[in-house]
Every structure is written in structure tokens, then in C-alpha cells.
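> 3D, please:
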Amino acid sequence: MRFPGPPGCIASITVSLTSLNDTMAFWRGVLRPLGFGRIGEWSGCVLWAGEQAQLLLQEADEPSKRLIIMLRAKTRQVVDAIHATAVREGWPVVETPAPKFIAPGYYSCVLAVPGEPSIRITIACAWDGLPERADAALVRIPGADPDVVLGGYLFRPEMQRGGAVIVLHGYASNAAETAGTGRLLAAAGWTALCLSQRGWIGSTGREDQGLRQPDDVLCAAEWLQRETGNARVGVLGFSQGGQVALLAAARDRPFAFIVAYFPCTDLRTWPQQAKANGIEYYLEDFVAPEDIARCSPVSSAARIGAPTLLIHGEEDCIVPIKQSEAMVAANPAIQLFRVPGGEHGLREHHGVVWPTVLAFIDRELEATR
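Below is the predicted model:
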């Protein structure tokens, strides 16, 4: 059998148990429905293998402590079936099957290994791609690189006004999370393309913090123009999506407008300004030093000619409003709508913010007729 997993994945896990024999039925009942099978057995050890991982079980005087292993199921039905087996066999159930806000479409149950309560097994499923929607077409669009295909939802209005909007999600999100915005734009008469950025659910490639993602937006704009006949295309982005929208606006292609909600505009100053933990480590590990300026919209702000509106909460601790203020300082033509008391996400302020955003979009798309 081929050694499992692509480079960088956790290919194998070793679990120490007091007794292999006493837990054999448990492992068989959990692992077989997930596609694992035994490929090796010798004194005190059993090796199970699936398509993407190996699990080595070994007897030891000291069992593994506080160990949590998550195993991927293909469907919710598999999660439910394994849980039902655990209930029938009397195996310890720590958490019954339920959705959780961990990953898109996430659904799991948690079991404890019989006789080894500190070893827990999570059986989970999550989306592999964007789910179908009744109110939008699921689309696939070539990205800026040969290995990148962008997934998304295309919302078509009942009464077409002759303009289109690309909607970009923030970090760790996807097009399904922005579908509500696409629906609102379509209700206002505008075609909306809610796009999953490269590296996130529905799209291929690797997330790159704004390095090549803006070029994907240019590809999406060209596709949208060909597909719908709309020559006037604007971009609306949230958080990292706002950052990418601003970077795309500084490229050569003209956009009708840019709306950027709470965008990061200067990666160099962001870690010192934010109160959130881990930002400096993320940038250190995923953004090369020579790419910091290229991924920072403030570096190319003067090149943005499209009408641009920034939306930012004054109490944003993740991406402080100083990031948007720096963008305005670099290009005074950019407008900033400040939201008193607003935090990152501005979910509680949608009723205040959206009329301003929609009026801006209406004005700029109508102006380019």
C-alpha cells in the first residue's frame, strides 16, 4: 500500500493502549466504516490504514494520555451509523452527533475508547466543496494560474439593471458565507458572483494572503463580463476579501467601484496594531518578507482610480481602523465610513451599514452606464 497522504499531512498516528484485545471490537466498529483496514499485525501492535492515514495501535504499560484523534467521515450518515453502533455496544459516547462551528458543514460525534477514557475519537464530516443552492448557479471559473479553479455562486436578478458585483469572503471563509450578500444584491437588481478565493472551500490552489488572489479576481471579472454581458463590474470584499479587492483595484483592469469592509491594508504594521494573538506568527510562516509590500494595499493605494468605499468599525480589535485610515491617507479620494462601536464583522451593524453600501453601489454602477 502506498504511504498515505500528500506532503505536509499527518500520515500516521501511534496510540498506546493497555489492552489491544479488549478494544479490538471498538476499533473495528469505528475504523472499518471509515475505509480503514488492518495491513499489519505483530506482537503487541496492529497497523490500520486508510487512503490518507495510518493508525498504529500498540500495547504499553502506560497508555496515551489526553489524546484526541479526529477521523474524517464522508457523510453525516456515516457519523450517525458509528454513533449508533457505539450506543448499541455500550461504548462511551462523549458527544452525540451535532453540527459545530469548526469548519464549513462540520458535523461530528465524540467517543471514548472503552477502558481508556483519556483517549477520545472524533468522527467528523465537513464539506469538500460548495453545496448546491436553489437560488443561485454553482459555477467554476479558471483562476490566474493553471492549477487554480475558482468555485462560487452566480446570483441573477429578476430585473437586470445592467451591472455586476464580485463578492469576496474573508480569511477562513468561503462563498457560501457571502451568499446572503449575493442574494441582497440580486434583489436590488445587480448580478452577483460570490467567489471562493483560492485555497478555500470550492476552489483549488493555496491561500496566499493577497499575493495572487487579486489576479484571480481579474480573471473572475473577465469571466463575469463574458458570461453575463455586464461590462460594469465592481468588487465588494470582507476583511481579507476587502484587502484583495483593493489590491485588484490597483491592477490594470478598471472596476466600476470597490467596497472593502474592515480590510487589512498594511501587513507590516498590522501585528503591532491588532490585539488578536497569532497574527505575527501567521505572517511569518505564510508571507515571505519580500511579499509584504506587494500584499499590502497601502503600497499601491495611489494607483486605485475606481470609486472606493471603506467600511470599518471603530472598535475593531482584529483589524484596527488605523488600517483603513492609512489607506485614506495614501489616497484621499478613498472614502471611509466609520461605524462607532463596531467590531470586526459588523454583524450587529448591518442595518446601519448596508443602506450606505447599497446607495454607493447603485450610484457608481448607474454612473457608468
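> alpha carbons only for contacts and neighbour counts from here, please
Noted.
> what's the helix or strand for residue 280?
In this structure, residue 280 is located in helix 279-286 according to DSSP states H and E.
> can you give me the helices for this protein?
For the chain, the helices identified by DSSP state H occupy 20-31, 76-89, 179-187, 213-228, 240-249, 270-273, 279-286, 322-330, 350-367, in order along the chain.
> what's the longest strand along the chain packed up against?
In terms of residue count, the longest strand belonging to the chain (DSSP state E) is strand 116-125. Contacting strand 116-125 under the criterion 3 or more CA pairs under 8 Å, 6 or more residues apart in numbering; DSSP states H and E are the following elements: strand 67-72, helix 76-89, strand 107-113.
> looking at these, which is buried most?
A comparison of these by mean neighbour count, using mean count of other CA atoms under 10 Å, puts strand 107-113 on top with a mean of 22.
> next, the angle from that one to helix 20-31.
For strand 107-113 against helix 20-31, the angle between stretch directions is 170 degrees (axes from the mean of the first three to the mean of the last three CA atoms, to 10 degrees).
> just checking, what packs against strand 107-113?
Packing contacts for strand 107-113, counted by 3+ CA pairs under 8 Å, 6+ apart, involve helix 76-89, strand 93-99, strand 116-125.
> give the contact list for residue 86.
With CA atoms under 8 Å, 6 or more residues apart in numbering as the criterion, the residues that contact residue 86 are 92-93, 111.
> if we go to 10 Å?
Taking CA atoms under 10 Å, 6 or more residues apart in numbering, we find residue 86 in contact with 26, 29-30, 80, 92-93, 111-112.
> residue 156 now?
Going by CA under 10 Å, 6+ apart, residue 156 touches 135-137, 164, 182-183, 185-187, 189-193, 228.
> one more, please, to line up against the first structure:
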Amino acid sequence: MRPRPSFAGAAVEVSDLGRSVAFHRLWLPMLGFRRVWAGPDRVMWARGYDHFVMRQARDGVSYGPGALWLAVSAESRAQVDQVFAEMRDAGAEILQPPKELDYFAPGYYSVAFRDPDGVPIEVAHRWDELPEVSDAEQVRVPGHGVTLGGYLFRPQAGAPPHPALILLHGFAGHAHNLVGLARRATANGYVALALSLRGWLGSEGESDQGLRQPLDVLAAIDWLAHRPLVDPRRIGLVGASMGGQVALLTAAHKPPIGAVAAYFSPTDLAAWREANPFIRDYLDDLCGPEGLPVRSPLLRVAQIDTPVLLIHGDRDENVPVEQSLSMAEALRTHGKDVETLIVSGASHYFTEQEYGVALRKLFEFLRRHLNRS
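Model prediction:
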């Protein structure tokens, strides 16, 4: 059993953001923290789902109520509620009653209040492991030197063996994010393995933005191919953002798969670094310049023989649409089988309507390449 973390997150206001970044990067990387996001007035460091935010104080003044924000972990949601009741009865200023938050960490439920000196404190419960899903088998899948957590969904009709999909999430995600897509897949006749990539909820190891994660997926393909309900000749990969990048890199190893679909995925990390200044610190700290090419599917197109579908919004503010357009052009230049769906007006986060358009294209593509016996 891994020890429960006591630290959930913290934020501080600093008088000089540049000076503070230079100072804190002397020690935070030693503890496994990486700069995952940077903006003009704030920087976020993360270690898995633990986070540390530095904000530039107004007028360079950082010493006063609100200059520090601290979040500590609770053992359960009931404990969060208990803290709330205690603080309310003590007359503390309640900043936020207990509620679920769509936050960096999964399953986040918290209460926030001020201490007598005005410092904001948050008490939060978040998932330590993947939660159970009633209509799926929770599985442990061998990866490349690590064990991966996930869910195995079975089709709702039809006799085995079935075509199968491995579903891969984006940065800071996990297998539970993929439950809805997995259910859509089973309704269309597929076995679906929703998988947490290394370093994310339910899986061992550290996230590496596509370095060893494709080797984990290769091992997962072999594991899935040996399930008795799966037709090993009809397996496909579907990934979003980092998951799509990992799916494309996996395909370059020439595994026995029949299709790959990638949603709004980075394909040329050097170009992505130049196009999006907010992820430069993250890529520099994690990869370094020498680590970008090996993580770039665009440089591996000659090795990809599997039919590819690339889906992207033309207003993506995180991963520019040029990442998919360049990948598609390179694949076509090498005589590869590639299709694209560019969703007009869509950002990196599809609306329900945009997601529906993409799903129709996805399953039409998969039927053509995986539903043949």
C-alpha cells in the first residue's frame, strides 16, 4: 500500500515571479515536481496530482491575508463534511462549503475556510485509486516494467470473439475519464480497455509524455489479444491529446493492430513548444531539447503502417490544429492510409455537439478497418 499523501496543493503570492521560479526550481525538481503550466502572472508545478502554484502579487506586495493558500488531504468525504461542521460551529469564515470541483486531481471534494489570520485553508478528499465501475471489470495490466490500472468493458450483444479498442487519456487524466467512450464502444460491439497511462491514477511509474508509455501500450495490446473474448486480429487504439500522441508512437512499433485514432494530439513537440508558450517550461523540464524528437510521431511516419484517423478542432488553444495537419500531410507523402476530421470552431475541449460529430466519424472509421473478420 502506498502511504496516503497529506499534501494536496498550495499557492503562494510572490513579489517577483521570475526570481521565485529560479529559486524554487533549485529544490522542487528534486522532489519530482515539474512546471506543467506557465502564464504571465502564475506558474504551476505538479507531482502527479499534487500541485504548487506561484502567483505574481499585485504591485509586488506579497505579505498579507491571502498570500498563502494551503490544501491538505482528508481520509474521506465524510471527514471533509466533519471539518466543515466543526469550522462552521466555531464561527470560522467559510470560503467554500463542501462540494465537488472539476479540478486537477480526480474525485476532488473539498471545503475551504480562513484561519484567524486570514489565511485560506482547504481540506480535500480525492481518489487514491481508480473507483469501481459497476458495468466493467477493474483490471491490472502488465506494462513495460510497471503495472497499469484500467477497466475492461464487454460488448452488450453478440458472440465472441469481438473487435477491441484500447482507450488512452490525455495529460492529468486517467481511465475513469474514458468510461463514457468505453460504453459507446461496447454499444457498437467492441471490447474496450480503458487504461491509465503510467504515472496517472491507478498505474505505477511516472508520466513521461510519450517516452516509455508506448512500450506500456505494446504490452497492453499483447495482454488484450490473449483475452478469450477478443479477436486478436482486430484491435485498435484511440487516444486523446497525450493519449493520441502515445497511440501514434505505439503504431510506429508496428504492433498487430488494425486502426489508430488520435484526437487533438501533439505530433511535433518542438513545433508545439514554439507555438504554445505555456507548455515550454513543462517540456523543457521533462524532456529537454534532446528528448523532443523521440516523443514526436511526426518523425516516425515512415514506420506507421496502420490506418490513421486524426481529429482536431481548428480553434484549439492548447495543441494547434497544425499538429494534426502536418502529421496528415507527412503520412500522405509517405503513402500511408490517413483520414482527418477538422471540427470547425472547436477548441481543445469539445462541446457535446462537437463530440457527437467526432464520435460518428470515429466509429465509421473503426467499422471499416476493424469490423472485417
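> need the TM-score between these chains.
Comparing the two superposed chains by TM-score structural alignment, normalised by the length of structure 1, the resulting TM-score equals 0.79, with 310 aligned residues with a CA RMSD of 2.4 Å.
> burial count for residue 353 of structure 2?
A count of neighbours around residue 353 of structure 2, defined by other CA atoms under 10 Å, yields 10.
> who's in contact with it?
The contact partners of residue 353 of structure 2, by CA under 10 Å, 6+ apart, come to 346, 359.
> again with residue 84 of structure 1
Here residue 84 of structure 1 is in contact with 78, 90, 93, 96-97 (CA under 10 Å, 6+ apart).
> counterpart of residue 42 of structure 1 in structure 2?
In structure 2, nothing lines up with residue 42 of structure 1, judged by TM-score structural alignment.
> neighbours of residue 42 of structure 1, just the number please.
Residues within reach of residue 42 of structure 1, counting by other CA under 10 Å, total 8.
> ok, residue 365 of structure 2 touching residue 262?
No. Here residue 365 of structure 2 lies out of contact with residue 262, judged by CA atoms under 10 Å, at a distance of 11.9 Å.
> between the two, which contacts overlap?
In contact with both residue 365 of structure 2 and residue 262: 308-309, using CA under 10 Å, 6+ apart.
> more neighbours: which of the two?
In terms of neighbours (other CA under 10 Å), residue 262 is the more surrounded of residue 365 of structure 2 and residue 262; the figures are 28 against 19.
> so how far is residue 251 of structure 2 from that one?
Relative to residue 251 of structure 2, residue 262 of structure 2 is positioned 11 Å away (CA to CA, to the nearest Å).
> what do those two both touch?
With contacts defined as CA under 10 Å, 6+ apart, the residues adjacent to both residue 262 of structure 2 and residue 251 are 237, 245, 308.
> so what does the second one match up with in structure 1?
In this case it means residue 245 of structure 2. Residue correspondence, TM-score structural alignment: residue 245 of structure 2 in this structure matches residue 243 in structure 1.
> what about that match, distance to residue 130 of structure 1?
The separation that residue 243 of structure 1 has from residue 130 of structure 1, given CA to CA, amounts to 23 Å.
> and whatever residue of structure 1 lines up with residue 201 of structure 2, how many neighbours?
Residue 201 of structure 2 maps onto residue 201 in structure 1, with residues paired by TM-score structural alignment. Around residue 201 of structure 1 there are 23 other residues, counting by other CA under 10 Å.
> test my guess that residue 201 of structure 1 contacts residue 169.
No. Counting by CA under 10 Å, residue 201 of structure 1 stays clear of residue 169, with 11.1 Å between them.
> now the common contact residues for those two.
The contact sets of residue 201 of structure 1 and residue 169 overlap at 175-176 (CA under 10 Å, 6+ apart).
> re the thing from before, just want to know which of residue 243 and residue 130 of structure 1 has more residues nearby.
More neighbours surround residue 243 than the other of residue 243 of structure 1 and residue 130, with 29 against 21 (other CA under 10 Å).
> now do the closest residue to that one other than its chain neighbours against residue 62 of structure 1, distance only.
Distance criterion CA to CA, 6 or more residues apart in numbering; nearest residue to residue 243 of structure 1, sequence neighbours excluded, is residue 263 at 5.0 Å. Summarising the geometry, the distance separating residue 263 of structure 1 from residue 62 of structure 1, computed by CA to CA, is 50 Å.
> of these two, which one has the most company?
When residue 263 of structure 1 and residue 62 are compared on other CA under 10 Å, the one with more neighbours turns out to be residue 263, at 29 against 9.
> list the contacts for the aligned residue in structure 2 for the more buried one?
Following TM-score structural alignment, the counterpart assigned to residue 263 of structure 1 within structure 2 is residue 265. For residue 265 of structure 2, the residues meeting the contact criterion (CA under 10 Å, 6+ apart) are 170, 239-248, 297, 310-312, 318-321, 323-324, 327, 348.
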